[in-house]
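Engineer: Structure here, sequence nowhere to be found:
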């Protein structure tokens, strides 16, 4: 019996390690210029990230080590990898090709700064995760956009461009200034002092999950209307619903 309990308590951490493995592989894909594959692996990492918490609650296998391991895995999967995807698109915008090697000796100072600005995302992701670990206000909700939500936004760009023809999006990601603005905005959203609702559910009752169900229904409707374009919109819909929830709470 004790052996079974010992195995059970390691299940959530094992799932977290699968999140980390997916994140490491995603980072490798992004470095090699395979941005679509990196995006798919971010989604896989997000699935593992959801289920490790679910497993911990279901099995009552909480541990301080599990909490720290989860943050470290998230830093790779949802901090470093989206930064590398942004770096890849900046290489396309600045150097003309994601496959071009980053050689500082062949680049101007401004080009180096432009390219390295992508790593503002991992920096602010680290700040976000560190803040979450010590902030007692974030037990049932979040303060600022969670790192997986930000990572999903950056993962959505290669996926949308791969799945359909969207000249407007192609044009936007080809402009360095647009990419820099996107990096700055999404990074600041990670640490902004605005409450964001959590998707974690304790029951399936409508009365306890009105906001979450409404959020999912809205995404389904947008998916029908906009098809693949709904993917990058998920982050903004999430923020809008969080602001609506904040207004209702204050009211």
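Structural biologist: Done, it's in. These numbers were taken from a predicted model, which means no experiment stands behind them.

Engineer: Every contact and neighbour count from this point should use C-alpha atoms.
Structural biologist: Fine.

Engineer: so how far is residue 235 from the closest residue to residue 138 other than its chain neighbours?
Structural biologist: Counting by CA to CA, 6 or more residues apart in numbering, residue 138 lies nearest to residue 132, which is 6.6 Å off, once chain neighbours are set aside. Distance, residue 132 to residue 235, by CA to CA, to the nearest Å: 19 Å.

Engineer: for comparison:
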């Protein structure tokens, strides 16, 4: 019975591995030149499946903790195994998405095939900071009902949404997704948020009163409404609201308890 949560956690790891396999097999044709010498992006479907598998890993990551609490079988091994799985699913896999998106961004330029590999390596900053964040979480006793720094799963889901935004391009944002300057800025911001010391909201409910949990209910409502209106763009939108709410509430709590 006590191994059931660990088995669920291993599904998280398996989904992360499947995501990496899909992301690193983007297809034979990423771009082509038309008669006007303009490079177009032909979005491979496999990288989209990588995003889907990261989403599956996030769902399983939520369930393993729920199952452990339900069966009352929390263990130090389960905590370590969860972090190891998260490094793969929410660190390495989204890092590979950023790597591939950077490659696609440079394929739009006339000098595409002269681009140095160094231009893609900043994507590796994301998994490095994710691993640091997870290690920090394991030894920080303060992070019970709140977080210090943005957790890896929401950061990974934001990155995982990018191929879907690019593939469906419902609001004409594809050009931004494959703009390497935008990608570099996103990598830096997400990496700094993960390893920062800013207080961040946890989705866990200590009580069910609206007064104590209004930010969480607000996020839940915004998630549903934005998913209907914005589709996959809802993910970065809700992430931004999540970070802003955390900053506002954290400052308010600091002012009330100096």
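Structural biologist: On my side now, so go ahead. None of the values given here were measured: they were computed from a predicted structure.

Engineer: What does the superposition give as a TM-score?
Structural biologist: With the length set by TM-score structural alignment, normalised by the length of the first structure, the two chains reach a TM-score of 0.86; 234 aligned residues with a CA RMSD of 2.0 Å.

Engineer: before we move on, back to that, and the residue nearest to residue 138 of the first structure? What does it align with in the second structure?
Structural biologist: Aligning on TM-score structural alignment places residue 132 of the first structure opposite residue 137 in the second structure.

Engineer: so what does the one helix or strand that match maps to touch, helix or strand wise?
Structural biologist: Assigning secondary structure by DSSP states H and E places residue 137 of the second structure in helix 125-139. Contact analysis of helix 125-139 of the second structure by 3 or more CA pairs under 8 Å, 6 or more residues apart in numbering; DSSP states H and E lists helix 76-87, helix 93-106, helix 152-168, helix 180-195 as its packing neighbours.

Engineer: Residue 50 of the first structure -> the second structure?
Structural biologist: Looking across to the second structure (by TM-score structural alignment), residue 50 of the first structure lines up with residue 62.

Engineer: is it fair to say its match lies in a helix?
Structural biologist: Yes. With DSSP: H, G, I helix; E, B strand; the rest coil as the criterion, residue 62 of the second structure is located in a helix.

Engineer: Now do it against residue 114 of the second structure, distance only.
Structural biologist: For residue 62 of the second structure, the distance to residue 114 of the second structure under the criterion CA to CA works out to 43 Å.

Engineer: okay, the two: which has more neighbours?
Structural biologist: For residue 62 of the second structure and residue 114, the more surrounded residue by other CA atoms under 10 Å is residue 62, and the numbers stand at 14 against 10.

Engineer: Now for the aligned partner of residue 204 of the second structure in the first structure: which residues touch it?
Structural biologist: The criterion is TM-score structural alignment: under it, residue 204 of the second structure has residue 200 as its aligned partner in the first structure. Residues near residue 200 of the first structure by CA atoms under 8 Å, 6 or more residues apart in numbering: none.

Engineer: now do 10 Å
Structural biologist: Contact analysis of residue 200 of the first structure by CA atoms under 10 Å, 6 or more residues apart in numbering lists 50, 53-54, 140-141, 209, 212.

Engineer: from those residues, which ones fall inside helices?
Structural biologist: Applying DSSP state H to the contacts of residue 200 of the first structure, the entries found in helices are 50, 53-54, 212.

Engineer: got a winner among the residues you listed for most neighbours?
Structural biologist: When neighbours are counted by other CA under 10 Å, residue 53 leads these with 21 neighbours.

Engineer: and the nearest residue to that one once chain neighbours are set aside, how far is that from residue 54 of the first structure?
Structural biologist: The shortest distance from residue 53 of the first structure to any non-neighbouring residue, by CA to CA, 6+ apart, is to residue 12 (7.0 Å). Plainly put, residue 12 of the first structure is 8 Å away from residue 54 of the first structure if you go by CA to CA.

Engineer: Could you point out which of the ones in helices among the contacts of residue 200 of the first structure is nearest to residue 97 of the first structure?
Structural biologist: Comparing these against residue 97 of the first structure with CA to CA picks out residue 50 as the nearest, at 34.4 Å.

Engineer: pretty sure the closest one contacts residue 16?
Structural biologist: Yes. Assessed by CA atoms under 10 Å, residue 50 of the first structure is found in contact with residue 16 at 9.3 Å.

Engineer: Would you mind listing the residues touching both of residue 12 and residue 54 of the first structure?
Structural biologist: Joint contacts of residue 12 of the first structure and residue 54 (CA under 10 Å, 6+ apart) are 48, 60.

Engineer: hmm, back to that, now the second structure: which of the contacts of residue 200 of the first structure match?
Structural biologist: When these are mapped onto the second structure through the alignment and contacts are counted by both residues aligned by TM-score structural alignment, their matches' CA atoms under 10 Å, the preserved ones are 140-141, 209, 212.

Engineer: Pull out the buried residues from the residues you listed.
Structural biologist: Buried subset of those (neighbour count, 16 or more other CA atoms under 10 Å): 209, 212.

Engineer: taking the kept ones among the contacts of residue 200 of the first structure one by one, which sit in strands?
Structural biologist: Counting by DSSP state E, the part of those found in strands is residue 141.

Engineer: can you put the kept ones among the contacts of residue 200 of the first structure in TSV and add distance to residue 221 of the first structure?
Structural biologist: As requested, these are exported to TSV (distance: CA to CA, whole Å):
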residue	distance to residue 221 of the first structure
140	27
141	25
209	18
212	14
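
Engineer: Check the gap between the counterpart of residue 238 of the second structure in the first structure and residue 221 of the first structure for me.
Structural biologist: Taking TM-score structural alignment, the alignment pairs residue 238 of the second structure with residue 234 from the first structure. Counting by CA to CA, the separation of residue 234 of the first structure from residue 221 of the first structure is 12 Å.
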